[in-house]
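K.L.:
Model the structure of this input:
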Amino acid sequence: MKKAIYVALVWVVLLPAHAVLAQPQVKELPSGYLMTVAAYLSTGEGYAQRYVKKLREQGYQADYGFTYPKNMYFVYIKKYDDFQTAVNEINKTRNETPFNDAWVYVYKAREPQPVTPPLQEPDDASQPQSPPPAPADNIQADTSAVMVQADSTEAAVPADTAVQEPVVTEPPRPEYARLIHIDAAHVRTGEPVEAEFLIYDPFNEQVLTTMKSGATEWVNPPANEQKVARIATSTIGWKKDEVDISFINPITDSTEYFTSLQGDTLVLYFEMHRLRKGDIQTLYNVYFFNQSAIMRPESKFQLEELLAMLKENPKYRIMLHGHTNGKAPGEYIRLAENDTLFFKMSPVHERTSGSAKALSYDRAQTVRQYLISRGIAPERIEVKGWGGKHMLYDENSPAARRNIRVEVEVLADQ
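P.N.:
Down below sits the predicted model:
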């Protein structure tokens, strides 16, 4: 037994230093000017890998790497060796590709540093010492990095260029105010999701601000004693999600999975889940002209979100439920046959009269016809009109207009 232990100890001692001390290797960003399209927390390497795979399938020379100053993974689609070329290409990338929020990230990879091993006395003073072992690959130096956000109206300036700027004095911020950055990604593919977030006080429902994914801004703390704010997203095509964050102590056992502090910035990371069979969402930002089934132009934005969901998964089938404010019949305007003026009042529309149920049906039908005109198969969309049978508010209340709505129910998702 003693002999076995002795042999094992000798085997360990004879191992090279870098083999004994080896640490898990992190794929670091390369040095250069990187056209960056996505960022993930240090726990999100899998998301970065899946997004890179998808981008490569689309023909982009995408890759990813870890940035030590920010403790995050960045996905980039191009790497340049000089600053000016990168800045010149940023506008082209934003205008000619889907990456309208791309930015140039300047990174200098960490350099390995030599490690001096402890001196050992030789058994024989006349015996020359063997050369020291090679430095371990994972021993690296400090990093310097600069974020450059190029803009179409203002030329970016290299980090080493001295620029004289006027001194701007900002008013003091309230105690516990936080600089917040929000990222959102598809839980399955890791692809960034354009989502909107509402930040409000859950005790009195006072809205603090709204933010879009990818944005960074200062947010004042809520007025409640605990300084707890609720951050919620309800983007069409995605399940609703909300979390409570304390501005005093945002990183806790229950929040550390999706929060991190990057310097002074509180980074929140949301995993977005697509709607599943049985889920229902309301298209609250789809509006109709009075006494008509014709949509207002601002309705296009939310319909684009619904289109994205339907195009991502061809197996989705949905039911559109139309609702009105009240049950009274009357005259109204609707689309005529082969009418494609979905967002504009026009003499080509058809004037008719009918029940509130008929009006609600025609409104849902207008949404259906628009989706079909954008390439969705007709058999994937069903329509039902409810009139004023399921009003959310009294028809004479200040909130009565929210009774006029179209809801989306997922009938099948696979």
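
K.L.:
hey, let's count contacts and neighbours off CA atoms from now on
P.N.:
Noted.

K.L.:
tell me which residues in the biggest helix by length in the chain are buried?
P.N.:
In terms of residue count, the longest helix belonging to the chain (DSSP state H) is helix 356-373. Buried positions in helix 356-373, judged by neighbour count with 16 or more other Cα atoms under 10 Å: 356-372.

K.L.:
Show me what it is in contact with.
P.N.:
When contacts are defined by Cα atoms under 8 Å, 6 or more residues apart in numbering, helix 356-373 is touched by residues 288, 292-295, 307, 320-324, 326-330, 332, 334-335, 340, 342, 378, 381-388, 406.

K.L.:
Out of those, list just those in helices.
P.N.:
residue 307.

K.L.:
now, which of the contacts of helix 356-373 lie within strands?
P.N.:
Among the contacts of helix 356-373, the members falling in strands (DSSP state E) are 320-323, 330, 332, 334, 381-385, 406.

K.L.:
Can you say which two of the residues you listed are spatially most distant?
P.N.:
330 and 381 (27.0 Å; Cα to Cα).

K.L.:
the more surrounded of these two?
P.N.:
Neighbours were counted for residue 330 and for residue 381 using other Cα atoms under 10 Å; residue 381 has more, 22 against 13.

K.L.:
The residue nearest to the more buried one when sequence neighbours are not counted sits in which helix or strand?
P.N.:
The shortest distance from residue 381 to any residue other than its chain neighbours is 5.1 Å, reached at residue 318 (Cα to Cα, 6 or more residues apart in numbering). Assigned by DSSP states H and E, residue 318 belongs to strand 317-323.

K.L.:
Give me the distance from that strand to the chain's centre.
P.N.:
Distance, stretch centre to chain centre, for strand 317-323: 27 Å (Cα atoms, centre = their mean, to the nearest Å).

K.L.:
can you list the residues that contact that strand?
P.N.:
357, 360-365, 368, 380-391, 403-413.

K.L.:
To compare against the first, here's the next sequence to fold:
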Amino acid sequence: MKWNRLRISGIRNIFFILVLVTTAAINRSQAQGQSYPYYYVVVGGFAIKSNAEHFTTHVHELNYPARYAFNANRKLYYVYVRVTKDKQQARETTYRLRLETEFKKAWIYNGPLEGSGVAESTAEAEREEAHATGNNVVAEPPAADTAAIAHTPATDTLSSSASSRLAKTFMFQLTSGTANTPVAGSVHLLDKEPDDLVEQYPANQKVSVPAPTTGKLVVVCNLIGYKLAKRTINFADPLKSIKGASVGEEQEVIIPIKLVPVNRGDYIELEHIKFFEHSAILTPASEAELLELVNFMGNPRCRIRLFGHTQSDASGEIITKGTSADFFALDPANNHSKHGSATELSRQQAEIVKAYLVSKGIAPGRIATKGYGAMLAIYENAAANDRIEVEIIRN
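P.N.:
All right, here's what the predicted structure looks like:
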């Protein structure tokens, strides 16, 4: 049955009130540091299940593959239009919804959901997306080895017992371009189900890898300047599971991973660049990812735009580098301090990343900056909204 205009208006009002509550209470969301393999693009949250059902129907009428599920931590039913393991795709979908649709407050939830409205597998969800007519949300191709959605924190499947199991020697060979130019970097290995992080390994050299409990490993490479690459390995017979895999001179299994460079208009989220509180001063842990960005900018054709984002729109003290020579430490004698807005803080954070790149020899004219403050605080986990993003202007 179609809604009448009054009922739609009432549900929308409830929805927007709940969005405001979500934004105000964002610090009470999932525990900091907890990692889940799936990202939900959420367009509404409701305390009453029937309201979630009605809103899901409304979203379906707009040709979006909506579902609802229960967030036990928030005691809310979430209506979402996409679930994916790819954080970048979730971010792009959320931006598109905010800019092009009525869902101006869409956000990303990375955590467990439960309830009858949850699709039991991403394969099912993606099949429904692919068949949705007029769908503005880009559907992902279903993977043959897609795991079921995890609704509880994953256990450490490669814990202390892993070292006692049979190991194999691998070489994860990263290349790019038609000439298969070697690419320096590292890969992460994840146990197949439920995609628990196993270990980070250097690429292009021999490494010993313990057998996973499930018999399968997912190899993930997420280097700055390249699109995310994944390979699923059957540990018992890797040569058959990976096209082009071979055996090296010392019986190591060589896994080829050809990386695809990012294109103009692509966005990269610098997940490991962090700042000291109330400041535009980088923490020491940021340096490794910044050096990756320096390597990417080694291509003289490359032009980028840096965007700063914050979790809050509150004004307050802003500490900047000032005359200090250190990018990665507080230096009270030489740092500067002033009162400013969240937009100014985010702009200063983008500027200090630019300053670091310039200190490494990158021409300043190749780097633009902009601060958004909390305007695009799209993650329910508040801390995740303090971030730096890179837009590729030319590559």
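
K.L.:
Report the buried members of the contacts of helix 356-373 of the first structure.
P.N.:
The buried subset of the contacts of helix 356-373 of the first structure - by 16+ other Cα under 10 Å - is 288, 292-295, 307, 320-324, 326-327, 332, 334-335, 342, 381-388, 406.

K.L.:
Just give the number of residues close to residue 395 of the second structure.
P.N.:
17.

K.L.:
OK, contacts around it?
P.N.:
262-264, 299, 301-303.

K.L.:
What does residue 322 of the first structure correspond to in the second structure?
P.N.:
In the second structure, residue 322 of the first structure lines up with residue 308, judged by TM-score structural alignment.

K.L.:
what's the spacing between that match and residue 290 of the second structure?
P.N.:
Using Cα to Cα, to the nearest Å, residue 308 of the second structure is found at 15 Å from residue 290 of the second structure.

K.L.:
Same question for residue 384 of the second structure.
P.N.:
Distance from residue 384 of the second structure to residue 290 of the second structure, by Cα to Cα: 18 Å.

K.L.:
give the contact list for the residue lying closest to residue 404 of the first structure once chain neighbours are set aside.
P.N.:
Excluding the flanking residues, the one nearest residue 404 of the first structure by Cα to Cα, 6+ apart is residue 324, at 4.5 Å. Going by Cα under 8 Å, 6+ apart, residue 324 of the first structure touches 356-357, 359-360, 386-388, 391, 403-405.

K.L.:
Pull the most distant pair out of these.
P.N.:
Between any two of the contacts of residue 324 of the first structure (Cα to Cα), the greatest distance is 14.5 Å, for 359 and 391.

K.L.:
Kindly name the residues of the first structure that line up with the helix or strand where residue 12 of the second structure lies.
P.N.:
Using DSSP H and E, residue 12 of the second structure sits in helix 5-24. Counting by TM-score structural alignment, helix 5-24 of the second structure pairs with no residue of the first structure.

K.L.:
okay, the helix or strand just after that helix sits on what stretch of the first structure?
P.N.:
Remark: after helix 5-24 of the second structure, the chain's next helix or strand is strand 39-46, criterion DSSP H and E. Against the first structure, there is no aligned range for strand 39-46 of the second structure (TM-score structural alignment).

K.L.:
just stretch 341-351 of the second structure next, same as before
P.N.:
On the basis of TM-score structural alignment, stretch 341-351 of the second structure is assigned to residues 355-365 in the first structure.

K.L.:
So what does residue 210 of the second structure match up with in the first structure?
P.N.:
So residue 210 of the second structure corresponds to residue 220, using TM-score structural alignment.

K.L.:
what about its match, how many residues close to it?
P.N.:
Residue 220 of the first structure, neighbours per other Cα under 10 Å, totals 18.

K.L.:
show me the contacts for residue 311 of the first structure.
P.N.:
Under the criterion of Cα under 8 Å, 6+ apart, the neighbours of residue 311 of the first structure are residue 376.

K.L.:
For residue 286 of the first structure, give me its contacts.
P.N.:
295-296, 298-300, 302-303, 405-406.

K.L.:
can you pick the most crowded of those residues?
P.N.:
Counting neighbours by other Cα under 10 Å, residue 406 leads the contacts of residue 286 of the first structure with 27 neighbours.

K.L.:
Now for residue 348 of the first structure: which residues touch it?
P.N.:
336, 339.

K.L.:
Kindly recompute the last result at 7 Å.
P.N.:
Residues near residue 348 of the first structure by Cα atoms under 7 Å, 6 or more residues apart in numbering: residue 336.

K.L.:
just residue 208 of the second structure next, same as before
P.N.:
Here residue 208 of the second structure is in contact with 167-170 (Cα under 7 Å, 6+ apart).

K.L.:
What of residue 215 of the first structure?
P.N.:
Applying Cα under 7 Å, 6+ apart, the residues contacting residue 215 of the first structure are 181-182.
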